[in-house]
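Undergrad: below are the sequence and a predicted model; questions follow.
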Amino acid sequence: MILIPKNYYIIVSAILALLFTSSCTSKKEVVYFQNAKDFETIVDTDTFAPKFKVNDIVSVFVSTFDLEAVAPFNLTRGGNSNNPEFIDYLIDVDGNIDYPVLGKVKLQGLTVSEAQALFKKKLEDGYLRNPIVNIRILNFRISVLGEVRRPGRYEVSGERITILEALSLAGDLNIKGKRENVLVIRDFNGTKTYTRVDLRNKELFNSPVYYLTQNDIVYVEPNNSAISSASGDTRIGTIISISSFLITTALIFVTRN
């Protein structure tokens, strides 16, 4: 009868347990806002508003009581007269749109409310009386990539969205997402900025990228568990190889003794 030393079982069990648990994720790595205290209150004083960028597509609609006077400012591209399709405007490399009657109007760097005030001033200067100006950013989209449940590009209907809302659209991070190092890539007129945030820390709410701007990219890195599982077959093969080696070594040892 072959007797295997008792210590051998202990060694094998310890090695196998180490291999199988090395990629486990702890609660500390996945819980959001860990340093937020019970009943803690944070007053939101943020007045963030998105600003127009080069290559933005915007709609501008002007209205007054005098429909005939306002017609030259609201050009259409034809279609049904009861439901006309109004022309959109592209902000060029110089930050301008070419608007009917008014000509070049610089929008780059302005918020929507600032652009509305600028248009109203120009229109009241000899063209219209008490005009109402409605301006919207039409290409407000954000992309969420990496370790989320539904990566993709998402349209934003309002004028702003938070990084938490963007992640919600993408189905939240999966268990393999790295919560402490989420990257936001922002392009402002050809200059890219890279900002990392920690979703586990309540200071996220004070981050300059808490509110996203149009065409921001949110990237969630894989954690160590994801990287390990990406080569899962190799890991399993390694476990089998090590186990076989240990068993073979033990049998040789027993046979010789």
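TA: Nice, thanks for sending it over. Numbers count the residues shown, from 1 in each chain.

Undergrad: C-alpha only now, for contacts and for neighbours.
TA: Noted.

Undergrad: which stretches of the stretch 151-257 of the chain form strands?
TA: Listed in chain order, the strands found in the stretch 151-257 of the chain under DSSP state E, counting those that start in this stretch are 152-155, 161-162, 182-188, 191-197, 211-212, 217-220.

Undergrad: and those as a markdown table, adding distance to R235?
TA: What follows is the strands of the stretch 151-257 of the chain, written out as a markdown table (distance: least, Cα to Cα, whole Å):
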| stretch | distance to R235 |
| --- | --- |
| strand 152-155 | 30 |
| strand 161-162 | 38 |
| strand 182-188 | 27 |
| strand 191-197 | 31 |
| strand 211-212 | 39 |
| strand 217-220 | 24 |
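
Undergrad: which one of the ones you listed lies closest to S23?
TA: Of all those, the one in closest proximity to S23, counting by Cα to Cα, is strand 217-220 (18.1 Å).

Undergrad: so which elements touch that closest one?
TA: If contacts are counted by 3 or more Cα pairs under 8 Å, 6 or more residues apart in numbering; DSSP states H and E, strand 217-220 sits against strand 141-146, strand 182-188.

Undergrad: who's in contact with it?
TA: By Cα atoms under 8 Å, 6 or more residues apart in numbering, the residues outside strand 217-220 that reach it are 142-148, 163, 173, 177-179, 181-186.

Undergrad: quick one, which of the strands of the stretch 151-257 of the chain is nearest to D98?
TA: With Cα to Cα as the measure, strand 182-188 is the member of the strands of the stretch 151-257 of the chain nearest D98 (20.8 Å).

Undergrad: quick one, that closest one and strand 191-197 angle?
TA: Calculated by axes from the mean of the first three to the mean of the last three Cα atoms, to 10 degrees, strand 182-188 forms an angle of 160 degrees with strand 191-197.

Undergrad: ok, and what's touching strand 182-188?
TA: Identification of contacts with strand 182-188 by Cα under 8 Å, 6+ apart yields 53-54, 192-199, 209, 213, 215-221.

Undergrad: also this one, for the comparison:
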Amino acid sequence: MKSSYFNMLCWVTMILCFSSCVSRKDTTYFYEPDELEVPALIAMEQPAKSFITIQPNDELTITVSAIEQEAALPFNPPVVGASNVSNGAVSVGGTPQLQTYLVDSNGNIEFPVLGTIYVRGLTRVALAEKLKGMIAAYVTNPIVNVKLSNFQVSVLGAVQRPGTYTISNEYLTIPKALGLAGDMQIYGRRDNVLVMREENGKVTKAYLDLTDNSVIDSEYYYLKQNDVLYVELNDSQRQAGSLNPNSGLFISVASVLISLVVLFVR
């Protein structure tokens, strides 16, 4: 009996050891095999950037300037600061901010002097050129700068700091987004990362393998505004989460009972 009990413990120990092993491929981004002759230098082509296009509910910051700045003033919204109310009096202070233009559900903005302008589907550069052409009828050699003010992505799941992040640069890759969230936790699945994207009233989903170099060829490698990046738990962590929280106690009690049985029957 004692021998069989010892053998059982050996088998359980071996199973636990083998089940805890994780391959390098499962925990490495852009995996390359160890047998490469020159692993220090790996050339990968730069993927084509997915240009951000303006969509409904986007907020745009648009500034117009010219050599004669006074001529451009009517095309710029007033600069506002934070308002405070104290003893019934309203004061304006804080850091001045430019007002933004909200793209309505039809894809339009209301612009000073020019009125309603359709902007949906345009890139930031294309909109700047469009406005420049329209404003040229009033201002000599205008300079138009367009910025997307509410470019946000959400990074959720098995990352260090899940949350929604506002981006100042419109070119955001998946690795950079993970970096903002403190990178993946060790038990996150790198071979099945989900990107959810809403465009033209439809939500699309893409599952990407970040251990594969070819992931940079995906149209989802560069994220767009309001994308959701979700990192799934690996199988072992998902199974652990489904266990009864008292499982550890039950196993401990069972171990004690088995030990007592072995002592009495020896």
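TA: Alright, I've got the coordinates. Computed from a prediction, not measured in an experiment: that's the story for all the values here.

Undergrad: can you pull the TM-score for these?
TA: Here the TM-score for the pair of chains, by TM-score structural alignment, normalised by the length of structure 1, is 0.86; 249 aligned residues with a Cα RMSD of 2.6 Å.

Undergrad: circling back: nearest to T25 of structure 1 among the strands of the stretch 151-257 of structure 1 would be which one?
TA: strand 217-220 (16.0 Å).

Undergrad: and that closest one against structure 2, how far off on average?
TA: On superposition with structure 2, the average gap between strand 217-220 of structure 1 and its aligned counterparts reaches 0.7 Å (mean Cα distance after the TM-score superposition for structure 1).

Undergrad: which bit of structure 2 covers that strand?
TA: Counting by TM-score structural alignment, strand 217-220 of structure 1 falls onto residues 228-231 of structure 2.

Undergrad: now do stretch 144-154 of structure 1
TA: In the comparison with structure 2, stretch 144-154 of structure 1 aligns to the range 155-165 (TM-score structural alignment).

Undergrad: buried ones in that stretch, by neighbour count?
TA: By neighbour count, and taking 16 or more other Cα atoms under 10 Å as the criterion, the buried residues in stretch 155-165 of structure 2 are 155-162, 164-165.

Undergrad: endpoints of it, how far apart?
TA: Using Cα to Cα, to the nearest Å, the end-to-end distance of stretch 155-165 of structure 2 comes to 8 Å.

Undergrad: hmm, back to that, buried subset of the contacts of strand 182-188 of structure 1?
TA: Among those, those classed as buried by 16+ other Cα under 10 Å are 53-54, 196-199, 209, 213, 215-221.

Undergrad: which of those lies closest to K104 of structure 1?
TA: When those are ranked by distance to K104 of structure 1 (Cα to Cα), V54 comes first, at 14.1 Å.

Undergrad: that closest one pairs with which position in structure 2?
TA: Looks like V54 of structure 1 aligns to P56 there (TM-score structural alignment).

Undergrad: next one: L102 of structure 1
TA: Using TM-score structural alignment as the criterion, the counterpart of L102 of structure 1 in structure 2 is L114.

Undergrad: any idea which of the buried residues of stretch 155-165 of structure 2 is closest to F18 of structure 2?
TA: Of all the buried residues of stretch 155-165 of structure 2, the one with the least separation from F18 of structure 2 (Cα to Cα) is A158, at 23.4 Å.

Undergrad: what's the closest of the strands of the stretch 151-257 of structure 1 to V12 of structure 1?
TA: Using Cα to Cα as the criterion, the shortest distance between V12 of structure 1 and those is 36.6 Å, found for strand 217-220.

Undergrad: burial of the aligned partner of K25 of structure 2 in structure 1, as a residue count?
TA: Pairing criterion TM-score structural alignment: the partner of K25 of structure 2 within structure 1 is identified as K28. The local packing of K28 of structure 1 (other Cα atoms under 10 Å) involves 9 other residues.

Undergrad: quick check: K28 of structure 1 vs S228 of structure 1, distance?
TA: Distance check for K28 of structure 1 against S228 of structure 1: by Cα to Cα, it reads 19 Å.

Undergrad: same check, this time on R196 of structure 1
TA: Here R196 of structure 1 is placed at a distance of 23 Å from S228 of structure 1 (Cα to Cα).

Undergrad: with R150 of structure 1 instead?
TA: Between R150 of structure 1 and S228 of structure 1 the computed distance is 21 Å (Cα to Cα).

Undergrad: likewise Q116 of structure 1?
TA: In this view, Q116 of structure 1 and S228 of structure 1 are 53 Å apart by Cα to Cα.

Undergrad: more crowded one of these two?
TA: The residue with the greater number of neighbours, taking Q116 of structure 1 and S228 and applying other Cα under 10 Å, is Q116; the counts read 19 against 15.

Undergrad: OK, contacts around the more buried one?
TA: Q116 of structure 1 makes contact with 133-135, according to Cα under 8 Å, 6+ apart.

Undergrad: C-terminal to the helix or strand that contains it, what's the next element?
TA: In this structure, Q116 of structure 1 sits in helix 112-124 according to DSSP states H and E. Where DSSP H and E defines the elements, the next helix or strand beyond helix 112-124 of structure 1 is strand 132-137.

Undergrad: buried sites along that next one?
TA: Of the residues in strand 132-137 of structure 1, those buried under the neighbour-count criterion (16+ other Cα under 10 Å) are 132-134, 136-137.

Undergrad: and stretch 75-93 of structure 1, by the same measure?
TA: Taking 16+ other Cα under 10 Å as the neighbour-count basis, stretch 75-93 of structure 1 is seen to contain the buried residues 75, 88-92.

Undergrad: take those residues and keep only those in strands.
TA: Among those, DSSP state E puts 89-90 in strands.

Undergrad: can I get the buried residues of stretch 75-93 of structure 1 in CSV including distance to S243 of structure 1?
TA: Converted to CSV, those look like this (distance: Cα to Cα, whole Å):
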residue, distance to S243 of structure 1
L75, 76
D88, 67
Y89, 67
L90, 64
I91, 64
D92, 65
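
Undergrad: and the nearest residue to S228 of structure 1 once chain neighbours are set aside, which helix or strand is it part of?
TA: Ranked by Cα to Cα, 6 or more residues apart in numbering and with sequence neighbours excluded, the top spatial neighbour of S228 of structure 1 is S23, at 6.7 Å. Taking DSSP H and E as the definition, one finds S23 of structure 1 inside no helix or strand.

Undergrad: wait, S23 of structure 1 touches A230, no?
TA: No. Under the contact definition of Cα atoms under 8 Å, S23 of structure 1 does not touch A230, with a separation of 11.4 Å.
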